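Undergrad: can't give you the sequence, but here's the structure:
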């Protein structure tokens, strides 16, 4: 979270297309985590075995993220899980290739089989224990991978983090005092009728889920203190 890295500008590039997404993930990891290196990706043999088992090729964008960061636990499975190539499967409706699951398997994310041959297909999600219907999540797999990395990074920290429940007054302050990041709104699986939104400010990155919960990660204790000052209330961490 250094001054020379403008997350807003970098993310604006990252959400444009697949090439922008992969470049953003590299730059984001350089600045916010540890650099991506060759050993962080899944190898070709693993991916070929998965495709042989499935009977079709993985979508190119899904293949690309496995090749880039498929072994990076901090960026792919701190909270929810990017499935390994040997775990990717077609769901029980026979309609969706599932590649990511919530940590208690409450929610699933996947690519519709009708779009699996597209270079960068849309991603859908569902609450597995509550419904069989899949809902739109994000319009491109590469965009869903950007979301995954942001979220897994947010929840992988054990220092300089904080979270709290939100009310209408706190949401209003958040919208006024912090800068919206150019990640498009997308459904929060825990409250699908309201979106997840991303913000930054005071040296921190913030994720707001469905106007009900706020997560914060900072580079230092000063950042957390600044957020708590701007948004007074009951913080849990």
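TA: That came through fine. Just so you know, these numbers come straight off a predicted model, no measurement behind them.
Undergrad: going forward, measure contacts and count neighbours with C-alpha atoms only.
TA: Will do.
Undergrad: which non-adjacent residue is nearest the spatially most central residue of the chain?
TA: What sits nearest the mean C-alpha location of the chain, by CA atoms, centre = their mean, is residue 148, with 1.9 Å. Closest residue to residue 148 apart from its sequence neighbours, by CA to CA, 6 or more residues apart in numbering: residue 76 at 6.6 Å.
Undergrad: below is an additional structure, to be compared with the one above:
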């Protein structure tokens, strides 16, 4: 459950160390446009995500900017990093590969309307 504070901020992780890990993952995800892509993930592809990518051991947490993108969950495989924002009906996956070929594998694993 996301609770807004009186200043408009939403707490999203209960420990500073987890917040730092999440920040480093986010910065690495969005760092290079040629190795990044995003896709609205249909519900039917969620089992494929779970089958092909391991869940990163960070707790579910609120999207810092909006409750709509909550919860945030991280997944990984060798050379590939994914962030799933939200649950059913409006779920997005943000993806990064170490090389272009890794990004192509992600797109093949989760076929959809990729942005880039």
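TA: Now that the structure is in, tell me what you want to look at. Owing to the predicted nature of the structure, the values given are computational and were not obtained by experimental measurement.
Undergrad: circling back to that earlier point, counterpart of the residue nearest to the centre of structure 1 over in structure 2?
TA: Counting by TM-score structural alignment, residue 148 of structure 1 corresponds to residue 23 in structure 2.
Undergrad: what helices or strands is the helix or strand that match falls within leaning on?
TA: Using DSSP states H and E, residue 23 of structure 2 falls within helix 16-29. Judged by 3 or more CA pairs under 8 Å, 6 or more residues apart in numbering; DSSP states H and E, helix 16-29 of structure 2 is in contact with strand 92-97.
Undergrad: now the strand it packs on on structure 1. Mean distance?
TA: Compared with structure 1 after the fit, strand 92-97 of structure 2 shows a mean deviation of 0.7 Å (mean CA distance after the TM-score superposition for structure 1).
Undergrad: quick one: that strand aligns where in structure 1?
TA: Counting by TM-score structural alignment, strand 92-97 of structure 2 sits on residues 213-218 of structure 1.
Undergrad: what are the buried residues along that stretch?
TA: Using 16 or more other CA atoms under 10 Å as the test for burial, stretch 213-218 of structure 1 gives 214, 215, 216, 217, 218.
Undergrad: any idea how far that stretch is from the chain center?
TA: 14 Å (CA atoms, centre = their mean, to the nearest Å).
Undergrad: mean deviation, the longest strand along structure 1 versus structure 2?
TA: Longest strand in structure 1, counting residues (DSSP state E): strand 191-201. For strand 191-201 of structure 1, the mean deviation from structure 2 after alignment is 2.2 Å (mean CA distance after the TM-score superposition for structure 1).
Undergrad: the next helix-or-strand element following that strand vs helix 141-154, what angle?
TA: Once the chain leaves strand 191-201 of structure 1, the next helix or strand it forms, by DSSP H and E, is strand 204-209. If you take axes from the mean of the first three to the mean of the last three CA atoms, to 10 degrees, strand 204-209 of structure 1 sits at 110 degrees to helix 141-154.
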